[in-house]
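Peer 1: below is the sequence, then the predicted model.
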Amino acid sequence: MILERLGTGIGWRPEIADAVERMAGIDWVEVVAENTCPGHLPESLRRLRERGVTVVPHGVSLGLGGADRPDEGRLRALAERAEALASPLVTEHIAFVRAGGPRTASPALEAGHLLPVPRTRDGLDVLCENVRIAQAALPVPLAVENIAALVSWPGEEMTEGQFLYDLADRTGVRLLIDVANLHTNHVNRGEDPAKALSDLPVEAIAYVHVAGGFERDGVWHDSHAHPVPPAVLDILTDLASRVAPPGVLLERDENFPEPAELEREVAAIRAAVAAGGAVSGGPWEPSPATPAPEVSDATRQRVGLAQTAMLSSLVAGTPVPEGFDRVRMGVQARALAAKRADVVAKIAPELPEILGPGYRPAFLSYAQERPMTGGYRRDALEFAGSLLRAGRLAGGASHRRLEQWWRERSGPAPRRSLTRRVLLRRG
């Protein structure tokens, strides 16, 4: 199936919804799939759809690179959003986001972040089968995105370009190439963006992401909260010299500038594509499909054990697995904890309001002892519950406000249990 040309787009976020609606020359927008509800779409998205602006749902929690098969409920949810938005395609990431569980006889862990898949034959086999499962469950074509990473897996057998080529060739999946992530991996892992572009099948590209970040102590952080640097625009021009991308999109997730600044960044992206000057390539044609053997449980277990060991060292303080860079793993662990604190503060803004300056150190202390196991909303509840159980705010107005906040959001059984403990402690 040949995908439609998307043009120039921007990531739709509630904070900039009005600016996006007024922005000239925006052909399409991308929304975070998990942040949209098919039956209750924001009015801004409805108006954009009525104007003929294409809306593409972009998933962040499927974990196609994980050892387990994709969750059927998450696939159904992604399909429902594609249908509700009348989208021509949906996108996800080449990453794993959770590990552990029955397959590895270990506790289930959530990263709350996109982590790199090992570029090994086992990792590729599992990813390809998971992508095929997702393709069969979705009503529109799927495109998958390369991710940014702070660390490299030991013993990798392929470059990023080779890995992406084999993935697309074996499954027919489209690619969402993030040029900012290529830049991140150049700084953090010494990988050449030009080599990656020369290796991958550029005709399979569905669209391109462009985003900003910052460098600190020799590490590039893909923040999506800073201006797009010239180095990222140079990679975009290189890509556009090889193939005319069907779509290019500016991503910005926080620290939003004035609308005029967003418009200047979109204009710079257009100029970078124009400087590449490539004409459209032919439609992507993967190799003739052959029946793929089912990935064995042994293969999935090997991948699962490796991913669990890596994730456990990042979020649960277990030893760093052999072959990983310990310094970089430490940087990644701190980044994951900081992201947890930021996201919890965003989805539960009452917590930093109640706790004041003590919110962040209290949360980071909690995160060192309590890996995330059930998503950010549950994380917020468990953090508040841990403070109440510890009695750190006992007797003060903050304690009463936090207890009321927790009780209003918890189920009946935990509420009674916690209240009983609090009353006993007060007695």
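Peer 2: Arrived safely.
Peer 1: rest of the way, CA atoms for contacts and neighbours
Peer 2: Will do.
Peer 1: so how far is Leu197 from the nearest residue to Lys195 once chain neighbours are set aside?
Peer 2: Nearest residue to Lys195 in three dimensions, chain neighbours excluded: Gly161, at 7.2 Å (Cα to Cα, 6 or more residues apart in numbering). To Leu197, Gly161 is 7 Å away according to Cα to Cα, to the nearest Å.
Peer 1: for His113, same thing?
Peer 2: For His113, the distance to Leu197 equals 25 Å [Cα to Cα].
Peer 1: so what's the residue nearest the centre of the chain up against?
Peer 2: The chain has Val60 as the residue nearest its centroid, 4.2 Å off, counting by Cα atoms, centre = their mean. Counting by Cα atoms under 8 Å, 6 or more residues apart in numbering, Val60 touches Val32, Ala33, Glu34, Glu92, His93, Leu114.
Peer 1: which ones among these map onto strands?
Peer 2: Using DSSP state E, the subset of those located in strands is Val32, Glu92, His93, Leu114.
Peer 1: closest one of those to Glu251?
Peer 2: Nearest to Glu251 among the ones in strands among the contacts of Val60: Val32, at 11.0 Å, using Cα to Cα.
Peer 1: my guess is that closest one contacts Ser61. True?
Peer 2: No - in this structure, Val32 is not within contact of Ser61 by Cα atoms under 8 Å, at 10.1 Å.
Peer 1: alright, now check it against this:
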Amino acid sequence: MRASDPLARIPYLGSGLGYRRQIRDAIRAATDEIDFLEIVTEQFMGSTDKDGELAEICERFTVIPHGVGLSIGSAAPLDSDYLERVRRVSDRTGCPYYSEHLALTQVPGIDIGHLSPLWFTEPALACTIRNVRRVQDLLGKPLVLENVTYQFDIPEAQMSQAEFFGRLVDATDCGILLDVTNLHINSVNHHFDPIAFLAEMPVERIVQIHLAGGFWSDGILVDGHSEQVHPEVWELLAHLTGLVDLRGSILEHDDNFPDDPGVLFQQVARAREMISRGRARVQA
């Protein structure tokens, strides 16, 4: 990574947790166990009644906003009002980068209502490059994009997801948020080798990772954010830490919260230890 690369200026953040109000008190009491927090941007948009809560979080922790509604792959221009609200949250947190999903959430006149995978074509890539550049210019910081789960491959793609990511980061200097659980889930549901997938990805552009636990439903592995991280995901992370100097890890847990929040903090600590060992190897 060259010195002028905007990703090179991103500091090491450590291991953290997705901020969820259901465990707010436990998070407040665990400043020694959580290196940084990830907030869902949309929860702090709009009215100013959440400003105090956001300010309190930022006083205690380094905070990275993570959006779910940008629709970075949309062919239509991005919503200017939405982008201004994103910028406000980004500025208030002082985050070194902003993260979102490589996905569609809107098409003209329709809110899809979920994170839909992109069609990996030349026109889609051109639109995504245009949108990433606009967001980064507005925010004045790198955009870091996450791989999503998908129920089926969109047919007639002109390139693989890994090639799409590679060409996108080359054109924009954006980064990657690798959701290790999403990669595992996709590899199980669509029968491919996740290690081979990583070999094709521009892993040097991975800034942060996500970890979570899912569940089985009708023979499909679902990204539920509701269970402990699966052993296979830890194994995949162990491989990844030998490839790239990760800046941070976030454990996502949105449902089925354990009675003892320490179960979550133990997973945060495990990720921290693995990333620290990997950084020592990669930097040696």
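Peer 2: The structure has been received and is ready for your questions. Model, not experiment: these values are computed from the prediction.
Peer 1: what about the strands in structure 2?
Peer 2: Using DSSP E, the strands found in structure 2 span residues 14-18, 36-40, 62-66, 98-101, 104-107, 110-116, 143-146, 175-179, 206-211, 215-217, 220-222, 248-251.
Peer 1: which parts of the stretch 151-284 of structure 2 are helices?
Peer 2: Using DSSP state H, counting those that start in this stretch, the helices of the stretch 151-284 of structure 2 run over 161-172, 180-190, 194-200, 231-241, 262-283.
Peer 1: now the last one, how far from the centre of its chain.
Peer 2: For helix 262-283 of structure 2, the gap between its own C-alpha mean and the chain's C-alpha mean amounts to 17 Å (Cα atoms, centre = their mean, to the nearest Å).
Peer 1: follow-up on the earlier one: so Val32 and Ser61 of structure 1 - more neighbours on which side?
Peer 2: Ser61 (20 against 16; other Cα atoms under 10 Å).
Peer 1: what residue in structure 2 is paired with that one?
Peer 2: By TM-score structural alignment, Ser61 of structure 1 lines up with Gly69 in structure 2.
Peer 1: for Glu34 of structure 1, same thing?
Peer 2: Aligned by TM-score structural alignment, Glu34 of structure 1 pairs with Glu42 of structure 2.
Peer 1: was I right to think its match contacts Gly67?
Peer 2: Yes - contact status for Glu42 of structure 2 versus Gly67: in contact at 6.5 Å, counting by Cα under 8 Å.
Peer 1: relative to Ile10 of structure 2, how far out is Arg205 of structure 2?
Peer 2: Distance from Arg205 of structure 2 to Ile10 of structure 2, counting by Cα to Cα: 12 Å.
Peer 1: ok, these two, which is more surrounded?
Peer 2: Legend: neighbour count by other Cα under 10 Å for Arg205 of structure 2 and Ile10, higher for Arg205 (24 against 15).
Peer 1: which residues touch stretch 256-273 of structure 1?
Peer 2: Under the criterion Cα under 8 Å, 6+ apart, residues 8, 10, 15-16, 19, 23, 210, 225, 227-228, 233-234, 236-237, 240, 244, 248, 250 lie in contact with stretch 256-273 of structure 1.
Peer 1: mind giving me the PyMOL select for the residues you listed, buried ones only?
Peer 2: To isolate the buried subset of the contacts of stretch 256-273 of structure 1 in PyMOL, counting by 16 or more other Cα atoms under 10 Å, use the following:
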select buried, resi 8+10+16+19+210+225+227+228+233+234+236+237+240+244+248+250
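Peer 1: hmm, Asp27 of structure 1 is touching Gly11, no?
Peer 2: No - counting by Cα under 8 Å, Asp27 of structure 1 sits too far from Gly11 to count as a contact (11.5 Å).
Peer 1: which residues touch the closest residue to Arg85 of structure 2 other than its chain neighbours?
Peer 2: Among residues not flanking Arg85 of structure 2 along the chain, Met45 sits closest, at 6.0 Å (Cα to Cα, 6+ apart). By Cα under 8 Å, 6+ apart, the residues touching Met45 of structure 2 are Arg85, Val86, Val89.
Peer 1: most surrounded residue in these?
Peer 2: Val86 (26 neighbours).
Peer 1: residue in structure 1 matching it?
Peer 2: Val86 of structure 2 maps onto Leu78 in structure 1, by TM-score structural alignment.
Peer 1: my guess is its match contacts Asn35. True?
Peer 2: No - the criterion here is Cα under 8 Å, and Leu78 of structure 1 misses it with Asn35 at 11.0 Å.
Peer 1: structure 2: which residue goes with Arg378 of structure 1?
Peer 2: In structure 2, no residue is paired with Arg378 of structure 1, using TM-score structural alignment.
Peer 1: ok, and for the helix or strand Arg378 of structure 1 falls within, which residues are buried?
Peer 2: Using DSSP states H and E, Arg378 of structure 1 falls within helix 376-390. Across helix 376-390 of structure 1, burial judged by 16+ other Cα under 10 Å covers Tyr376, Asp379, Ala380, Leu381, Glu382, Phe383, Ala384, Gly385, Leu387, Leu388, Arg389.
Peer 1: how near is the fifth one to Arg407 of structure 1?
Peer 2: Going back to what we said before, that points to Glu382 of structure 1. Counting by Cα to Cα, the gap from Glu382 of structure 1 to Arg407 of structure 1 is 12 Å.
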